[in-house]
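Undergrad: Here is a sequence with its predicted model. Questions after.
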Amino acid sequence: MTLSEAIEYFAPPEFPAEGNVYHAQAAVLNAAIADEASHELSDMLSGASPMERILLKAAAGAGKSYALKRLVAEAHSHPACWRTAVVAFTNKQVRPLALSIGRELGQDHVCLLVSAKQWGDVPQEVHDAATVVTSTSQIPADARIVIGTCSRLGAPSELARLRGHLGDAHAGSGPFDVMFVDEAWQIPHHLFDKVVKLAPKWVGVGDVGQLPPLEIGQNPWSGDPGYNPYRAWPTDYADDARTWTRELPTVWRPAAGHLALWRAFYPEWASLDCVAAEGDRTVNLGTMSGPVTAIWQQVGTGVPTMLEVDGLPDPEAADIDLPLMEFVEALLDEFFLAGASLQAAEYDDDGAPTGETKTSTPGQDDQDPLVAILATRNQAVDDAAEVVARLQEKHGLTDRDIVSSTVDSYQGQTNGITIAIHPLNGATELDAFNSSFGRLAVTCTRATHGILMVARPGLDELLSEAPARPGTPLGEPGNRQLPRQTHQRILATFARGRIDVSDDG
């Protein structure tokens, strides 16, 4: 495919970010909330506070795992805390928790409880950092921190086995004094209900803007119209008198130009700032030249970019668009052919720049991929996977250079540049799936350097003409009540451009 030179000028965002603070001035805002949470947890454990729960709300890339690990360590050192549980939704979440907590507090103190089927999938570095067991009876008697999924720690009769093997903790009402919940807003009620009696005190940390446990339409719980076992459990405690709730007001992941986009997903928050300042994250385009350069230069500004592509052959379906995916392939082919790279300023723990710059190039074994292609439907991601395979073969790339994924499967991940098919691409109406707030939020908040959203023309017309529909019911987290207005608010933070790739474009 040859890219036409008829690309229109990229219009700047309608609503750019203003009144921002960066670096240490931003990082200290999170540190202050973490200090408050630390004091509150100490008072809860000692009985000086009547609170029973702490909920730390975080935006994507806010460093919530760092805050959680700090609180776990402080609970571990508290004289009124004999034993702590740490739970999460998936095995891929509990393993890094066991690794980092075990390295900090010692293998003898940290135990990861997994199913027998999962034993072989636990990396050796996790075994080296923590004691890994497959049955309750194998948990060391002196283990102070037990980590597992809600399904594993909430298995039938597991509470009785834990109390029989370990006894009650200091509080005397369960085997643990406090339970920490990672990615709390991802865990549905019916799973959390299985572990609620592990400890009398809970600390939940998570992103309120991610996808809910299940996309909920009509409430399936006929016994109580105000309760839904499939929604995220923290929603029950939003106004609870014994729940201490705060927001982490700073994000570490995004480039400065993305801040307006991040804020658009959390409009009810008092403030939201980022550590990266203007110029801290850049894209070096190497030897790139020709019409495609204008697109990549725009992405490299760090401002989210929306590109509507006209003149393509008809798609198979609204959300299965092979011609549009082939356009994405042409863009990426030029990117890797030019030897492009990403540069990022490095910071101390307090957010102050060290003066050092990290350069990420293809072939390096970086923790996060350089590029991720995201789409909503499995068939579209199958097409993206074929694009990735061809680019990997042509340019000698690895899974650390480029990956593809459904948005749903990519929650919790980070990458340098995101190229995404807009969830409303080619749609003729807003439905519960394509207009989901959470799906759009995950799509837009993975990147550290650049976001390129692509779609066929017509998004503005769709959003202005589509019939209004209610948002997700029952008070789901995030601003989900008006899908059409939410999408318009998000698009207003993007630089907008259009390209015609037809033969006569």
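TA: Nice, I can see it.
Undergrad: Please make it C-alpha for all contacts and neighbour counts, starting now.
TA: OK.
Undergrad: Residues in contact with stretch 26-34: which ones?
TA: Stretch 26-34 has contacts (CA atoms under 8 Å, 6 or more residues apart in numbering) with 67, 246-250, 273-275, 350-351.
Undergrad: now these: which count as buried?
TA: Neighbour counting with 16 or more other CA atoms under 10 Å marks 67, 246-250, 273-275, 351 as buried within the contacts of stretch 26-34.
Undergrad: One more to weigh against that first structure:
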Amino acid sequence: MSVVAQLKEFLYGGDRLCVVKAPPGSGKSFSLVQTLAAVVGTDLRVVVAAQTNNQVDDLCAQIAQAYPKAHVARFSSGRYNGTVASNIEILSKVDQLPSGPSIVVGTVSKLAISTFDQSYDVLFVDEAWQMTWADLLTLRDVSARYVLIGDPGQIPPVVTVDVDRWEVSPVAPHRPAPDVILRNPELSRITTLLELDTCWRLPYDSVSLVQTFYDFTFGAHAQPGERFLRAARSLDSALVTDRAIEKLARSSTVVLTHPSDGNDAASEPDTELAEVVARLAVRLLELRCVYAADDGDADTPRELAPADIGIVSTHNLMNTAIENAMPAALRGKKGIRVTTPERWQGLQKPVMIAVHPLSGIARPSSFDLETGRLCVMASRHRSACFFVTRDNVGRTLDAHLPNADQALGCHDIVGRGHAQHTAFWKYHEERDLVV
């Protein structure tokens, strides 16, 4: 039985909690919207919560298209001036919300500051691993039944206060809400756990690479060789960029290295590496590269355009340096998007260029070794992904001994990060994918 079918069963069952684990590009929001088919035309009142206004807008657009006759309201602030479909109401006050069968869509923060006279039948939370347990508790009066769907490999929620006192708590307020539920025996016992089992975004071999970040198994929709990036013009083996592109004939990911300056610690930002990243992007366009990213593309691949390329780095200063190194024609809204992994969550491009998180770092911090950022960086592409880095990464990982400084009883997040980074690097080394 499909996850959507099981979610529909949950809606009419007696369980109060449902958690859906989803790999990247598995159609989380699509599955949520498809599940709402069991709601439309019934007496159920449903709320759909998302983490950002952009996510709410996307959900509203999908729901409006799928169910043009459903009663749908976008619950927003009075200052909201976005554009929604004609069959979506924009409402800002609780007393304006429909009292009968309906679907209400809003951000977690908007719902948290609202007081509802009547509880809803079920609350769906999209991108739930981006929400803390404390945030979920603010929604406890919205409904008595919850469906949390999200990607457990993503970057955990950003918390700006000291959380040391809660590190060993079974209901730690700063942890992702689904993690708290699944790790707490009392909560997990009453939770329906489902898993989406297909990644629709990534090439076949990239799914095997990303699988190591997850504690459940999933497969690739794409078949071997079905997704690719190829140069339409002759490659020059004297250029490191071209040698990296050549490796894509047998892999969808490759690592392009640049010599360290002698001490394995690069400046911040690393303007020299930023120029390498910019040259790679320019070279892909000079070579008139073509790519296959969807079913049927293999026979008629598309020519790569600037808007088909994305660039990601963990630091804003580095992203600015990369933008400054790129030709003016490649910048702007129709050009190459350059931003952090946090802002790439939920997005995708045919081709990604990622600055490795450990590039130029001799003594990695817990931030550098955090697995969510590496997972996001390695899972945004549909055809190919280049990791660009100083050549220190292997040496840094071999020399680094993670400090087991976590609180007693807590998971060793830094140790896990070191192990994941090491496995990721060795995956490419063992397959001769490091140039």
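TA: The structure has been received and is ready for your questions. Computed from a predicted model, the values in this text were never measured in an experiment.
Undergrad: returning to that earlier point: go through the contacts of stretch 26-34 of the first structure and flag which are in strands.
TA: Using DSSP state E, the subset of those located in strands is 246-248, 250, 273-274.
Undergrad: between those residues, which is nearest S360 of the first structure?
TA: C274 (21.0 Å; CA to CA).
Undergrad: State the distance from the residue nearest to the spatial centre of the second structure to R230 of the second structure.
TA: For the second structure, Q345 is the residue whose C-alpha lies nearest the centre (CA atoms, centre = their mean; 3.4 Å). According to CA to CA, to the nearest Å, Q345 of the second structure and R230 of the second structure sit 26 Å apart.
Undergrad: With distance to N228 of the first structure as extra columns, can I get the contacts of stretch 26-34 of the first structure in a markdown table?
TA: Shown next, in a markdown table, are those (distance: CA to CA, whole Å):
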| residue | distance to N228 of the first structure |
| --- | --- |
| A67 | 29 |
| R246 | 24 |
| E247 | 25 |
| L248 | 27 |
| P249 | 29 |
| T250 | 31 |
| D273 | 34 |
| C274 | 35 |
| V275 | 37 |
| D350 | 41 |
| G351 | 40 |
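Undergrad: Give me the mean distance between the longest strand anywhere in the second structure and the first structure.
TA: When the second structure is parsed with DSSP E, its longest strand is strand 381-390. On superposition with the first structure, the mean distance recorded for strand 381-390 of the second structure (mean CA distance after the TM-score superposition for the first structure) is 0.9 Å.
Undergrad: counterpart of that strand in the first structure, which residues?
TA: Counting by TM-score structural alignment, strand 381-390 of the second structure lines up with residues 447-456 of the first structure.
Undergrad: For the matching stretch, give me every contacting residue.
TA: Residues contacting stretch 447-456 of the first structure (CA under 8 Å, 6+ apart): 253-255, 281-283, 299-310, 324, 342, 414-422, 424-426, 444.
Undergrad: hmm, try it at 7 Å
TA: 253-255, 281-282, 299-300, 302, 304-310, 414-422, 425-426 (CA atoms under 7 Å, 6 or more residues apart in numbering).
Undergrad: now, which of those lie within strands?
TA: Checking those against DSSP E, those in strands are 281-282, 305-310, 415-421.
Undergrad: of the residues you listed, closest to Q186 of the first structure?
TA: Nearest member of these to Q186 of the first structure, counting by CA to CA, is N415, at 20.8 Å.
Undergrad: pull the longest helix from the second structure.
TA: Using DSSP state H, we find that the single longest helix of the second structure is helix 413-430.
Undergrad: got the buried residues for that helix?
TA: Neighbour count says helix 413-430 of the second structure has 413-422, 424-425, 428 buried, by 16+ other CA under 10 Å.
Undergrad: mind giving me TSV with those and columns for distance to V180 of the second structure?
TA: Conversion of these to TSV gives the following (distance: CA to CA, whole Å):
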residue	distance to V180 of the second structure
I413	15
V414	19
G415	20
R416	19
G417	20
H418	23
A419	23
Q420	22
H421	25
T422	27
F424	27
W425	30
H428	34
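Undergrad: Farthest-apart pair in those residues, please.
TA: That would be I413 and H428, which, of the buried residues of helix 413-430 of the second structure, are the farthest apart (CA to CA) at 23.0 Å.
Undergrad: L285 of the first structure -> the second structure?
TA: In the second structure, L285 of the first structure lands on A231 (TM-score structural alignment).
Undergrad: Now that match. Nearest residue, chain neighbours left out?
TA: C289 (4.2 Å; CA to CA, 6 or more residues apart in numbering).
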